[in-house]
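[1] Quick one: sequence and predicted model below, then my questions.
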Amino acid sequence: MAHPILVLCLLAFSCILATAFESSPLQDFCVADTSTNAVHVNGLPCLDSKLTNANNFYFSGLHIAGNTSSSVGSKVSPVAIAQIPGLNTLGISLARIDYAPRGVVPPHTHPRASEILTVLKGKLYVGFVTSIPESRLISKVLQKGDVFVFPIGLPHFQQNVGNGNAASLSALTSQNPGVIIIANAVFGSHPPIAEDVLSKSFQLDKSVVSRLQTQF
């Protein structure tokens, strides 16, 4: 009896594992129908496949450098579902990032995607921080052609440490990876987080917290 019971247990366990992951697509593609107000469940509703064309799977302009005159000195140019409706349900997206000298992409997370970054131009200092209890910084200086991976959900950043402008290309494992810029989320939420909470959490005077909340 022991052997059949073991087999049944293994089968049950494999079924549990199977249901824990996203299933394979049931059709060739699901071009996003942005004209409808239907409820969104893990993506946008599908456009009738007979109405699709090459433009639903196409984007032009990623060779154009972004404007880096922002306060942080960088510009992210996404190529996600909003730019290519055909990415709907496919689980991939891209982003070009341009950096002014000393420009940064502030510490942030992608709640739904891992990211693999390739340096197109310049020199970047990049890194991510592991989860508690280590909270360890893993970082490296990258040159043109170098590649670095940021695991899903972990805070990470990039900074241009070269003499001129820099650029990179990121691929992400989600059609809609999401982004949480940590400083903006903490100090710029609506409504704001109570000053007392932030003051105790960051060991800052309330006047400093108030100023940061105004800034963000």
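    That came through, no problem. Residues are numbered from 1 along each chain as shown.

[2] From here on, just use CA atoms for contacts and neighbour counts.
    Will do.

[3] can you pull out the strands in the protein?
    74-79, 93-99, 104-109, 115-121, 124-129, 137-142, 147-150, 156-160, 166-172, 180-181 (DSSP state E).

[4] The third one: how far from the chain's middle?
    It stands for strand 104-109. Strand 104-109 sits 10 Å away from the centroid of its parent chain (Cα atoms, centre = their mean, to the nearest Å).

[5] From the contact counts, what lies against that strand?
    With contacts defined as 3 or more Cα pairs under 8 Å, 6 or more residues apart in numbering; DSSP states H and E, strand 104-109 has these neighbours: strand 156-160, strand 180-181, helix 182-187.

[6] one more structure, for comparison:
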Amino acid sequence: MASNYYFVTIAILALASTVLLVHASDPSPLQDFCVAVNDAVDGVFVNGKFCKDPKMAKAEDFFFSGFLTPGNTSNPVGSYVTPVNVMQIPGLNTLGISMVRVDYTPYGQNPPHTHPRATEILVVLEGTLYVGFVTSNPENRLFTKVLYPGEAFVFPVGLIHFQFNTGKTNAVAIAALSSQNPGVITIANAVFGSNPKISDDVLTKAFQVDKNVVDYLQAQFWWPNN
């Protein structure tokens, strides 16, 4: 009898592990592709989008031409993110991948942020970037590296990470993310630029600062570069 309980326990743990793995990233597609469309007429709803009839798909559904165009970095943070996800390439729907191009002015940065649905791998094409991420509580360990052209760095899914151009020239990076729609939460924007505002009582206690500091931060314009 004891051995039966043992095998049942192992089976439950195995099933739980499988469920966790299944939900760790975008669902696996059960067809070659599912080009996203806004029109629900005769469409099939898959992974948050309606699918075009596969017979009507064309090469343009899988194409994007804007990665050679630098982004406008004349903003307070000195960077610009050009996304290529399911909104730009409808053919990415159900494929579980997307990309971004990030342009940085000298000393510009992609501020601390997270992608709730994706791991990111970033490759530097031009310039020098100081990059890093912070692990979850209670360790809160910081991993950092200075990257040069041709070097890559991985930011695990959901963890706060950043990039900062330490050079005197512009920098450019390309990143791939393990979701067709990875999402982004820029920390300063979310905490101090929420609409409506988070209560002063909450933020003063959370950050252990005076109310005037919180009011000052909430009065700033937090640039939505992502």
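    Sure thing, it's come through. This structure is a prediction, so every number in the text was calculated from the model and none was measured.

[7] And the TM-score between them?
    Laid over one another, the chains give 0.91 as their TM-score (TM-score structural alignment, normalised by the length of the first structure), with 216 aligned residues with a Cα RMSD of 2.2 Å.

[8] if we can go back for a sec, can I get the strands of the first structure in CSV with mean neighbour count?
    Supplementary listing: these in CSV, determined by neighbours: other Cα atoms under 10 Å:
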stretch, mean neighbour count
strand 74-79, 21
strand 93-99, 24
strand 104-109, 20
strand 115-121, 20
strand 124-129, 21
strand 137-142, 14
strand 147-150, 18
strand 156-160, 24
strand 166-172, 22
strand 180-181, 17
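
[9] So what does Ile180 of the first structure match up with in the second structure?
    Matched by TM-score structural alignment, Ile180 of the first structure corresponds to Ile185 in the second structure.

[10] What are the contacting residues of stretch 20-40 of the second structure?
    Residues from elsewhere that reach stretch 20-40 of the second structure (Cα atoms under 8 Å, 6 or more residues apart in numbering): 46-47, 49-52, 54, 57, 61, 86, 90-96, 117-118, 178-180.

[11] so how far does that stretch reach from one end to the other?
    Taking Cα to Cα, to the nearest Å, the first and last residues of stretch 20-40 of the second structure lie 31 Å apart.

[12] So which bits of the lengthiest helix in the first structure are buried?
    Longest helix in the first structure, counting residues (DSSP state H): helix 2-19. Within helix 2-19 of the first structure, no residue counts as buried by 16 or more other Cα atoms under 10 Å.

[13] average offset between that helix and the second structure?
    Following superposition, helix 2-19 of the first structure is found to deviate from the second structure by 4.7 Å on average (mean Cα distance after the TM-score superposition for the first structure).

[14] How far does that helix sit from its chain's centre?
    Mean-position distance between helix 2-19 of the first structure and its chain equals 36 Å (Cα atoms, centre = their mean).

[15] now do stretch 122-134 of the second structure
    15 Å.

[16] Gln31 of the second structure corresponds to which position in the first structure?
    The alignment partner of Gln31 of the second structure in the first structure, by TM-score structural alignment, is Gln27.

[17] For Leu90 of the first structure, see how far away the aligned residue in the first structure for Thr69 of the second structure is.
    With TM-score structural alignment as the criterion, the equivalent of Thr69 of the second structure in the first structure is Ile64. Distance, Ile64 of the first structure to Leu90 of the first structure, using Cα to Cα: 25 Å.

[18] Give me the more crowded residue out of those two.
    Each of Ile64 of the first structure and Leu90 has its neighbours counted (other Cα atoms under 10 Å); Leu90 has more, 18 against 10.

[19] Correct me if wrong: the more buried one contacts Asn176.
    No - Leu90 of the first structure is beyond contact range of Asn176, at 10.1 Å (criterion: Cα atoms under 8 Å).

[20] Please list all residues in contact with the residue positioned nearest the centre of the first structure.
    Centroid-nearest residue in the first structure, with Cα atoms, centre = their mean: His110, separated by 3.5 Å. His110 of the first structure makes contact with 152-154, 177-180 under the criterion Cα under 8 Å, 6+ apart.
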